[in-house]
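Trainee: Whatever this is, show me its structure:
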Amino acid sequence: MKLYIKNMVCNRCKMVVKSELEKLELSLIAVELGEVEIDGDLSEKKKIQVSQRLLGLGFELIDNKKSRIIERMKNAIIDLVHHQDNQIRTNLSVFLAELLLMDYNYLSNLFSEVEGVSIEHFYIAQKIERVKELLVYDELTLSEIAFQLNYSSLAHLSRQFKQVTGLTPSHFKGLKQTKRSPIDEL
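Mentor: The predicted structure is shown next:
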């Protein structure tokens, strides 16, 4: 049986969810971003226990199909930007449509309807948050960051960064208190 879990956005989330589900004596087959496969089915009582335990940690069981699709899109984008260094060789629309085996227009409309922002805006927000993270680490130049995140140019990255944050990347880097946002709140 698969459980779909909202707000699982990083490897640390996977570890926390795995640990909590093992404490509930569930036999886990696989734990991935946004989903856990368990051996067998859950009774309604056990499902409520799992739901309550996850809610206490900031996660949420997802029961309806549309929410699961949206969560899979979000997790794919987060994984792409934050864990794979944005290395797709095609458009985001093609990437998502192929991954989910669904028409991109349907995915786009569903995402916008439920989340209130377009997939593209969500993707840009994730990329800008990754740029902030890399700027704070101070290990790469802005040009290297632009290349790593697949921007067409340094100017494009700088323009998009300023549109989203209101600051230039250089100004952001110079701030003593950098304001980064948790990726599950973007």
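
Trainee: rest of the way, CA atoms for contacts and neighbours
Mentor: Will do.

Trainee: residues in contact with the closest residue to residue 38 other than its chain neighbours?
Mentor: Here the nearest residue to residue 38 in space, its sequence neighbours aside, is residue 28; by C-alpha to C-alpha, 6 or more residues apart in numbering that works out to 4.4 Å. Contact partners of residue 28, counting by C-alpha atoms under 8 Å, 6 or more residues apart in numbering, are 18, 21, 22, 36, 37, 38, 39.

Trainee: Out of those, which is nearest to residue 119?
Mentor: Ranked by distance to residue 119 (C-alpha to C-alpha), the contacts of residue 28 are led by residue 36 at 24.2 Å.

Trainee: Assign the closest one to helix, strand or coil.
Mentor: Each residue gets one of three states, and residue 36 gets strand by DSSP: H, G, I helix; E, B strand; the rest coil.

Trainee: I figured it was touching residue 30, is that so?
Mentor: Yes - judged on C-alpha atoms under 8 Å, residue 36 makes contact with residue 30 at a distance of 5.7 Å.

Trainee: compare with the first, here's sequence two:
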Amino acid sequence: MKLYIKYMVSLRCKLMVKQELERLGLHYTSIDLGAIEIVETITEKQKIQLKRNLSLSGLELLDDKKNILIDKIKNVIIEMVHYTDEVPKVNYSEYISEKLDYDYTYLSNLFSEVKGITIQHFIIKHKIERAKELILYDQLNLSEISYKLHYSSVAHLSTQFKKVTGHSPTYYKKLGKTRRGNLENL
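Mentor: Take a look at the predicted model:
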């Protein structure tokens, strides 16, 4: 039986879900971002308990089909931006459509209707968050970050970065060093 969990976006979330399943005596065959496959059919009592326990950790067991699909879209994007270094061989719309086996227009309209932003804007926000992380890690230069996040150029990354954050990547890097320095002086 497959269950879907909202806000499950990290390895730490996977560990929390694993612990909850074990507490309830449920056996799983896989735990992925946003989805778990359990061996047994979950009872209503177990479902209520799982829902309650997950909510204490900031996670949510999904029941509604639209929300499940929205969460799948978000997880594909999060995995693509944050956890995969490989460049998709097709554009993002085709990649998402292929991964979820749905028409992209349907996915896009549903996502916009439910979330109030476009899939493209959601991707951009995540790419900029990832860029911010990489800038603060200070292991890659802007050209390398631009390439890693599949931007056509540093200028394209810088333009989107400034549009989303209000700052240039260079200014953000200086700001991060200043903050880190201030914390070290405490």
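
Trainee: before we move on, the earlier item: between residue 36 and residue 30 of the first structure, which one's more packed in?
Mentor: With neighbours defined as other C-alpha atoms under 10 Å, residue 36 of the first structure and residue 30 compare such that residue 36 has more, 19 against 12.

Trainee: And the residue nearest to residue 38 of the first structure, how far from residue 45 of the first structure?
Mentor: Plainly put, residue 28 of the first structure is 18 Å away from residue 45 of the first structure if you go by C-alpha to C-alpha, to the nearest Å.

Trainee: ok so, going back, dump the contacts of residue 28 of the first structure to a markdown table, plus distance to residue 93 of the first structure.
Mentor: Below are the contacts of residue 28 of the first structure laid out as a markdown table (distance: C-alpha to C-alpha, whole Å):
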| residue | distance to residue 93 of the first structure |
| --- | --- |
| 18 | 31 |
| 21 | 34 |
| 22 | 36 |
| 36 | 26 |
| 37 | 27 |
| 38 | 31 |
| 39 | 34 |
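
Trainee: Out of those, which comes closest to residue 60 of the first structure?
Mentor: Of all the contacts of residue 28 of the first structure, residue 60 of the first structure sits closest to residue 36, with 12.3 Å by C-alpha to C-alpha.

Trainee: Who are the contact partners of that closest one?
Mentor: With contact taken as C-alpha under 8 Å, 6+ apart, residue 36 of the first structure is in contact with 2, 3, 4, 5, 28, 29, 30.

Trainee: Which residue is the nearest non-sequential neighbour of it?
Mentor: The shortest distance from residue 36 of the first structure to any residue other than its chain neighbours is 5.1 Å, reached at residue 3 (C-alpha to C-alpha, 6+ apart).

Trainee: wait, is that neighbour part of a helix?
Mentor: No - with the criterion set as three-state DSSP, the secondary structure at residue 3 of the first structure is strand rather than a helix.

Trainee: residues in contact with it?
Mentor: Under the criterion of C-alpha under 8 Å, 6+ apart, the contact partners of residue 3 of the first structure comprise 35, 36, 37, 38, 61, 62.

Trainee: Which of the helices or strands spans the residue nearest the centre of the first structure?
Mentor: By C-alpha atoms, centre = their mean, the first structure has its centre lying nearest to residue 78, at 3.0 Å. The secondary structure element spanning residue 78 of the first structure is helix 65-82 (assigned by DSSP states H and E).

Trainee: Give me the helices and strands touching the helix or strand following that helix, please.
Mentor: Helices and strands here follow DSSP H and E; after helix 65-82 of the first structure, the next one along the chain is helix 92-100. The criterion is 3 or more C-alpha pairs under 8 Å, 6 or more residues apart in numbering; DSSP states H and E, and the helices and strands that helix 92-100 of the first structure contacts are helix 65-82, helix 104-115.

Trainee: closest to residue 122 of the first structure out of those helices?
Mentor: helix 65-82 (8.1 Å).

Trainee: and the closest one, how far from the second structure on average?
Mentor: For helix 65-82 of the first structure, the mean deviation from the second structure after alignment is 0.6 Å (mean C-alpha distance after the TM-score superposition for the first structure).
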